[in-house]
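Peer 1: Any chance you can model this:
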Amino acid sequence: MLTTILAAAAPKGENPYGLMQALKEGGLISQTVFAILVLMLFVSLYIFFTKIFEQQKIINQAKRVRASFWSSNSLREGAAKLEKNSAYRQIVDDGVQAQEQYKELTDPVEAHDWLHGSLARSEGVINSALNGGLAFLATVGATAPFIGLFGTVIGIYRALIKIGASGQASIDAVAGPVGEALIMTALGLVVAVPAVLGYNFLQRRNKSIAEGLNTFSNDVLGYLASDGRVRPAKKVVAGAPVKPVASTTTAGQTGGVPTRS
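Peer 2: All right, here's what the predicted structure looks like:
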């Protein structure tokens, strides 16, 4: 009933309670807090969708690697099948380059250690790029509620000063300004919750991608260290016919011994 009466007393088309009224009553500080929260929200959304695109691109590259890379005759031939700016191609190129550089070394360094270090640096560069911007999401998730709370405190303070100056302490004089001030706290939560959820989601996908890159890096290391004799085994496709395994019989024992081609 009170809200209806106040709304009827307000000019037509103007909401006496709402965000714009809260910003107007809160003054420059509330308006600045609102602008900061809006900026945080838009930057967080930009980072989230940008990282989703980057992650999905690498996930698609991993599918192409599993499909055709290890069926190539050499690393260079396999790398040619990948995109020029592919994360997996970067690992292959760095590994091949490290193998060529090892021949130029004059100090006695183990080839395994040299190749492993070069591939690890390549992985680190890729993972660092994937994690770029996530610190901002974490910062927004941690600070946005407090920024909104600061705006609420200032809004309530100004509302109480205004109420004290007018000499009116009725419920209609208190509830409106205080309720408007609490809008800032709600805005802070609206900005913080998506940032935290997005941060956790991106971190989980980055961990999965990092595991895939590390596995591929180890496979490349094994290939380089064995001059191509060691490579990942091809996965058996469901429904494909399986060749029978030859068996050998010894005195007192029978059994099939799989041979590796």
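Peer 1: can we go C-alpha only for contacts and neighbour counts from here?
Peer 2: Fine.
Peer 1: Show me where the stretch 101-250 of the chain has its helices.
Peer 2: 111-131, 134-166, 171-181, 183-225 (DSSP state H, counting those that start in this stretch).
Peer 1: For residue 12, find the nearest of those.
Peer 2: helix 171-181 (18.4 Å; C-alpha to C-alpha).
Peer 1: any residues touching the closest one, and which ones?
Peer 2: 2, 17-19, 21-22, 25-26, 151-156, 159-160, 163 (C-alpha atoms under 8 Å, 6 or more residues apart in numbering).
Peer 1: I have a second one here; can you model it like the first so I can compare?
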Amino acid sequence: MLNFSSSEPLTSWTLNNQPEISAATEATTTEVANPAELAKQVNELAAGSHDLGIMHLILNEGDAILKLTFLILVLMSLYSWTVIIYRAIMIYVVSAKSKQHLKILNSSAYPSYEVAYQAMQGNSPIKELVGAALNSEQQYTQAQGALSQAIDYAEYLQRNIRYGLEKTTNSQDGGLSVLATIGATAPFIGLFGTVWGIYRALLSISATGNANIATIAGPIGEVLVATAFGLFVAIPAVLCYNVFIRRNRVYARSLDGFAHDLYNSFLMQSKK
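Peer 2: I've put the predicted structure just below:
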């Protein structure tokens, strides 16, 4: 038979043992909270260890072949941007000088081509064509005997103006073939880096026997960076190449019209 009698009241026992219960509860809570906190710290460390920058991927994760691939892409990018900036500056300078020299030719303050040519400051395709026409007239006049018997003045003038026109238009296209080459080859060089990174990832998987994140994170990162960098190099080169080519074609047509008018003007002067 149960005996409910006790020398110590129940209320007294509960109050006396409350600190022990609280301590046990706190210990249990600590034991439950510690794994969660530990898991959080592990996740933070893991995230930090996989936060790989581009330079880290190239310098620490890549091999010699991948580093060479990125070096080629960097050099191509630097060269293409050098050509782009230089071409843009030259287009602006040539356009400004051409407008200035055309204004001098159309001005009544310069009665002849010789005076207008001497007044032109700097270089432009307009000045080069006028200089070619003036040299043709001077050379043909000085060599009246043999030269006049061998070739007609109109044909001689046309050849010299045409030669000056071709020389001018060719100088406007300088460096554009390099932009076209970079725009065509840079994506394939980046693709080579992609294929090589996948190959290295497969080698890592076969060597370790398991396809976990730690094994393939570096090579896969190299794959993505190589592809993106190849496109980064190619896209500006292709866009600027198309812009420059279109501008040069329009400018070449305007120069061709000016050369035709210049030829007719010198030919009419020779008949006076």
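Peer 1: Please state their TM-score.
Peer 2: Here the superposed chains carry a TM-score of 0.78, computed using TM-score structural alignment, normalised by the length of structure 1; 225 aligned residues with a C-alpha RMSD of 2.4 Å.
Peer 1: one step back: which among the contacts of helix 171-181 of structure 1 end up buried?
Peer 2: 19, 21-22, 25-26, 151-156, 159-160, 163 (16 or more other C-alpha atoms under 10 Å).
Peer 1: Would you point out which residue is most central in structure 1?
Peer 2: Closest residue to the average C-alpha location of structure 1: residue 202 at 2.6 Å, with C-alpha atoms, centre = their mean.
Peer 1: Structure 2: which residue goes with that residue?
Peer 2: Mapped onto structure 2 by TM-score structural alignment, residue 202 of structure 1 lines up with residue 244.
Peer 1: For that match, list the residues it contacts.
Peer 2: So residue 244 of structure 2 contacts 87, 176 (C-alpha under 8 Å, 6+ apart).
Peer 1: hmm, back to that, mind checking how far the residue nearest to the centre of structure 1 is from residue 212 of structure 1?
Peer 2: 15 Å (C-alpha to C-alpha, to the nearest Å).
Peer 1: The longest helix along structure 1 to helix 171-181, inter-axis angle?
Peer 2: Using DSSP state H to define each element, structure 1 has its longest helix at helix 19-68. If you take axes from the mean of the first three to the mean of the last three C-alpha atoms, to 10 degrees, helix 19-68 of structure 1 sits at 30 degrees to helix 171-181.
Peer 1: Tell me roughly how far the helix or strand following helix 19-68 of structure 1 lies from structure 2 on average.
Peer 2: Note on helix 19-68 of structure 1: by DSSP states H and E, the next helix or strand toward the C-terminus is helix 75-80. Compared with structure 2 after the fit, helix 75-80 of structure 1 shows a mean deviation of 1.2 Å (mean C-alpha distance after the TM-score superposition for structure 1).
Peer 1: quick one: helix 75-80 of structure 1 aligns where in structure 2?
Peer 2: With TM-score structural alignment as the criterion, helix 75-80 of structure 1 aligns to 113-118.
Peer 1: chain center to that stretch, what's the gap?
Peer 2: Counting by C-alpha atoms, centre = their mean, to the nearest Å, stretch 113-118 of structure 2 is centred 42 Å from the centre of its parent chain.
Peer 1: Also stretch 9-20 of structure 1?
Peer 2: Counting by C-alpha atoms, centre = their mean, stretch 9-20 of structure 1 comes out at 41 Å from the chain centroid.
Peer 1: and if you look at stretch 63-73 of structure 1?
Peer 2: 26 Å.
Peer 1: Any buried residues in that stretch, and which?
Peer 2: Buried residues in stretch 63-73 of structure 1, counted by 16+ other C-alpha under 10 Å: 65, 69, 70, 71.
Peer 1: Over to stretch 52-66 of structure 1?
Peer 2: Those buried within stretch 52-66 of structure 1 under the rule 16+ other C-alpha under 10 Å are 52, 55, 58, 59, 61, 62, 65.
Peer 1: ok, average deviation of that stretch from structure 2?
Peer 2: Per aligned residue, stretch 52-66 of structure 1 averages 1.7 Å (mean C-alpha distance after the TM-score superposition for structure 1).
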